[in-house]
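Chemist: Sequence first, predicted coordinates after that:
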Amino acid sequence: MRELIILGTASQVPTRTRNHNGYFLRWDETGFLFDPGEGTQRQMTFAGVAAGDIHRVCVTHFHGDHCFGLPGAFSRLANDRVEHPVHCHFPMSGQPLFDRLCWTWPEYRRRVLREEPAWGERTVLAHESTSDFGRLEAVRLSHGIESYGYRLTEPDGRRMLPDKLAALGVTGPHISELQREGRIELDGETVTLEDVSAPRPGQAFAFVMDTRLCDGVYALADHADMLVIESTFLTEDAPLGAEHGHLTARQAAQVATDCGVRTLVLTHFSQRYSDPAAFEREAREVFDGELYVAEDLMRFPVPKRAH
């Protein structure tokens, strides 16, 4: 199963209907918790996300609405006796604040948490050759403090073609052997994987929060199957967004169009706006793909692979 669960969609100030940030991505057997703001533990309960579902925590930056839920999340992990490794990614410059946010559980931190901060312009945090889910990268963004976006990329693979398998008599355990070895000998003939399969592009998921337009935004969004991106402001307040390091809905949608994004999820809305439909109207001026204006506790499937 691959799906995105929205735990919170507010920006600096939560509202009656929007909790502070929080996003949980189920990616097969791996669970990613992004930017857990205040109240994330409670939102996880509402959404049916268990502490044991979390395998990686990704923090874009250390403004409170993106990280003040860490103590609650770590407390839940400890209280629920989660013992599998939980990898924690965050800007290296934020290490002192990260230390303060998890100081209550020093023994649990040593035993379970794996701190792997991002640094430089681009950091590979997990490589497809050594992980079950693919490549995880952090890319620097442009905000008031050091901030990173995250990109998850599945390696390209092959899609088996049943009609070609049947035509060549490849059945049962021979299929697994062919996938593993790349070729087999069958009745004196060599059958290669390319003979009975077609390329299957890997999926890509991108997460972009608090930033002005910059090269990093486009690098993260490039041909993403799903892009989760902040749209704090509407165009009428674009100068305010640029000043404080935020995007408008139109800017976010234009990035999606320019980068060939398939599914666009807008989130992180300023409390100054009362009409969520305004964000959709503005985004639709430049983006005609699948579009969601996120609300708390919504769930979105990652789109099926493009063939």
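Modeler: Nice, I can see it.
Chemist: only C-alpha atoms for contact and neighbour calcs from this point on.
Modeler: OK.
Chemist: Can you report how many residues lie near residue 255?
Modeler: For residue 255, the number of neighbouring residues by other Cα atoms under 10 Å comes to 22.
Chemist: let me fix that: residue 111
Modeler: Each residue near residue 111 was counted by other Cα under 10 Å, and the total is 13.
Chemist: got it, and residue 243?
Modeler: Residue 243, neighbours per other Cα under 10 Å, totals 11.
Chemist: in the stretch 101-250 of the chain, which spans are strands?
Modeler: Listed in chain order, the strands of the stretch 101-250 of the chain (DSSP state E, counting those that start in this stretch) span 113-115, 122-126, 135-140, 148-153, 157-160, 183-186, 189-192, 197-200, 204-208, 226-230.
Chemist: and the shortest one, which residues are buried?
Modeler: Of the residues in strand 113-115, those buried by neighbour count under the rule 16 or more other Cα atoms under 10 Å are 113, 115.
Chemist: Who are the packing partners of it?
Modeler: Counting contacts by 3 or more Cα pairs under 8 Å, 6 or more residues apart in numbering; DSSP states H and E, strand 113-115 is packed against strand 86-89.
Chemist: Which strands or helices does the strand it packs on pack on?
Modeler: Secondary elements touching strand 86-89 (3+ Cα pairs under 8 Å, 6+ apart): strand 56-58, strand 113-115.
Chemist: quick revisit: can I get the strands of the stretch 101-250 of the chain in TSV including distance to residue 177?
Modeler: Listed next are the strands of the stretch 101-250 of the chain as TSV, based on distance: least, Cα to Cα, whole Å:
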stretch	distance to residue 177
strand 113-115	36
strand 122-126	28
strand 135-140	26
strand 148-153	26
strand 157-160	13
strand 183-186	7
strand 189-192	11
strand 197-200	14
strand 204-208	28
strand 226-230	33
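Chemist: let's bring in a second model and compare:
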Amino acid sequence: MLMRYLKGYSLLLIASLVACSKSSTTTTYVGNWVKRSEFEGVARSGAASFVIDNKAYVGTGYDGENRLQDFWAYDVDLNQWTQKAPFIGSARNGAVGMTIGSKGYVGTGYDGRDKLKDFYEYDATTNSWAQKADFAGTARYGAVGFGLKNNLGYISTGYDGNWLKDNWEYNPATNSWQQAQSLTSGKRTDASVFVIGNRAYVCMGTANSTFVNDFYVFDGDSKNWTQLNYIDNVSDSSFDDSYNFKGSGAASFAMNGKGYIVSGTKGSLSTAVWEYDPNTDRWTQKTDFEGAARTGACGFSIKERGFVVLGVSNNMPLDDMREFHPFEEYNKND
């Protein structure tokens, strides 16, 4: 696992791009991807992101040669990127990013030599970073981070030399960490997470060199995990999940009360897009991502609009961004 991060999501074991594009299937799915302003910094994968006041902040990551510290803000109304104060921690990839209240947070990751546990807060009002109490779990990369409505943040799963399922709660009011309930099972690294209401949904990832298919939700009120249906449980009962669902390094976001998983590596790279409905606990396949198949991309939502940016494809870092319209029909000309 360490060699993967030494190359920064370079995917040494992947020899070809996949399949699962609109040209390779006769099935028609609903949804349309629209190109938006390219990320203005250098192309990269394994970046961290968070959203504050309807702007997305994206930074750190790996460009194929160097780990990075620069940070950029995306204004959805202007469709423009603006450079912000650089991250003050060491350059890294595989870190978590999350929003708690009105502040953004970045921590953990890999700097090219060591797994990390330092943790930082970003204030968009002053455009400044401040170091906070170190993450109380083991130093790691490939974890998931999420903030919930109770103004608490969490870092869970990842890889510290072993696959992990522990979960840690951060309270910005006291600048302190405490251990929360771990996943019932489901150790993993490079998982995906999205938040709907006051619940965080964690799926995908790898453990013991195998893609995992169990799926959990963490309730911010009860502070308990509940296991949901395996991600094999999709709307189309004839679907072969081994082809384009189970995997790792997928981008994720939530909008309009539903969660989305985009692209990632699934034995080889995929462009598949899946929508989760928490009311039915089922997944539905949507129109494939229209950019190159990739892993290590960032997903975020602003004003109930979902975006995917960056990533790496066949060792080539990417800087393109697309917005997903889940109810529109596919239009190849946008």
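Modeler: It's in. Bear in mind the structure is a predicted one, so any value in this text is a computation, not a measurement.
Chemist: Got a TM-score for the two of them?
Modeler: Here the TM-score for the pair of chains, by TM-score structural alignment, normalised by the length of structure 1, is 0.35; 185 aligned residues with a Cα RMSD of 6.7 Å.
Chemist: hmm, back to that, mind putting the helices and strands packed on strand 86-89 of structure 1 into JSON lines with distance to residue 140 of structure 1?
Modeler: As requested, those are exported to JSON lines (distance: least, Cα to Cα, whole Å):
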{"stretch": "strand 56-58", "distance to residue 140 of structure 1": "13"}
{"stretch": "strand 113-115", "distance to residue 140 of structure 1": "18"}
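Chemist: closest to residue 299 of structure 1 out of these?
Modeler: The stretch from those with the least distance to residue 299 of structure 1 (Cα to Cα) is strand 56-58; that distance is 18.8 Å.
Chemist: outside of the closest one, which residues touch it?
Modeler: When contacts are taken as Cα atoms under 8 Å, 6 or more residues apart in numbering, the neighbours of strand 56-58 of structure 1 outside the stretch itself are 30-35, 86-90, 150.
Chemist: Taking those residues, please make a PyMOL selection of just the buried ones.
Modeler: Once 16+ other Cα under 10 Å is used to decide burial, the buried members of the contacts of strand 56-58 of structure 1 can be selected in PyMOL as follows:
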select buried, resi 31+32+33+34+35+86+87+88+89+90+150
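Chemist: Most widely separated two among the contacts of strand 56-58 of structure 1?
Modeler: By the measure Cα to Cα, the contacts of strand 56-58 of structure 1 have their two most distant members at 30 and 90, which lie 18.2 Å apart.
Chemist: for residue 185 of structure 1, what are its contacts?
Modeler: Under the criterion of Cα under 8 Å, 6+ apart, the contact list for residue 185 of structure 1 reads residue 191.
Chemist: Mind doing that once more with 10 Å?
Modeler: Contacts for residue 185 of structure 1 were tallied using Cα atoms under 10 Å, 6 or more residues apart in numbering; they are 174, 178, 191-192.
Chemist: The helix or strand where residue 154 of structure 2 lies - contacts with which helices or strands?
Modeler: Applying DSSP states H and E as the criterion places residue 154 of structure 2 in strand 152-159. For strand 152-159 of structure 2, the elements it packs on are strand 96-100, strand 103-110, strand 144-148, strand 163-171, strand 176-180, strand 199-203, strand 206-207, judged by 3 or more Cα pairs under 10 Å, 6 or more residues apart in numbering; DSSP states H and E.
Chemist: Nearest to residue 224 of structure 2, out of those strands?
Modeler: In terms of Cα to Cα, the element of those nearest to residue 224 of structure 2 is strand 176-180, at 8.5 Å.
Chemist: Run the angle between that closest one and strand 163-171 for me.
Modeler: Direction vectors for strand 176-180 of structure 2 and strand 163-171, defined by axes from the mean of the first three to the mean of the last three Cα atoms, to 10 degrees, enclose an angle of 130 degrees.
Chemist: could you point out which element follows strand 176-180 of structure 2?
Modeler: strand 192-196.
Chemist: what's that next one packed up against?
Modeler: Of the remaining helices and strands, those touching strand 192-196 of structure 2 by 3+ Cα pairs under 10 Å, 6+ apart are strand 144-148, strand 199-203, strand 216-219, strand 251-255, strand 258-262, strand 298-302.
Chemist: Next, the angle strand 251-255 makes with that strand.
Modeler: If you take the same axes, to 10 degrees, strand 192-196 of structure 2 sits at 10 degrees to strand 251-255.
Chemist: out of everything not next to it in sequence, what's closest to residue 183 of structure 1?
Modeler: For residue 183 of structure 1, the nearest residue in space outside its immediate sequence neighbours is residue 192; the separation is 4.2 Å by Cα to Cα, 6 or more residues apart in numbering.
Chemist: from what I can see that neighbour touches residue 181, true?
Modeler: Yes: because the distance of 9.0 Å satisfies Cα atoms under 10 Å, residue 192 of structure 1 is recorded as touching residue 181.
Chemist: Appreciated, that's everything.
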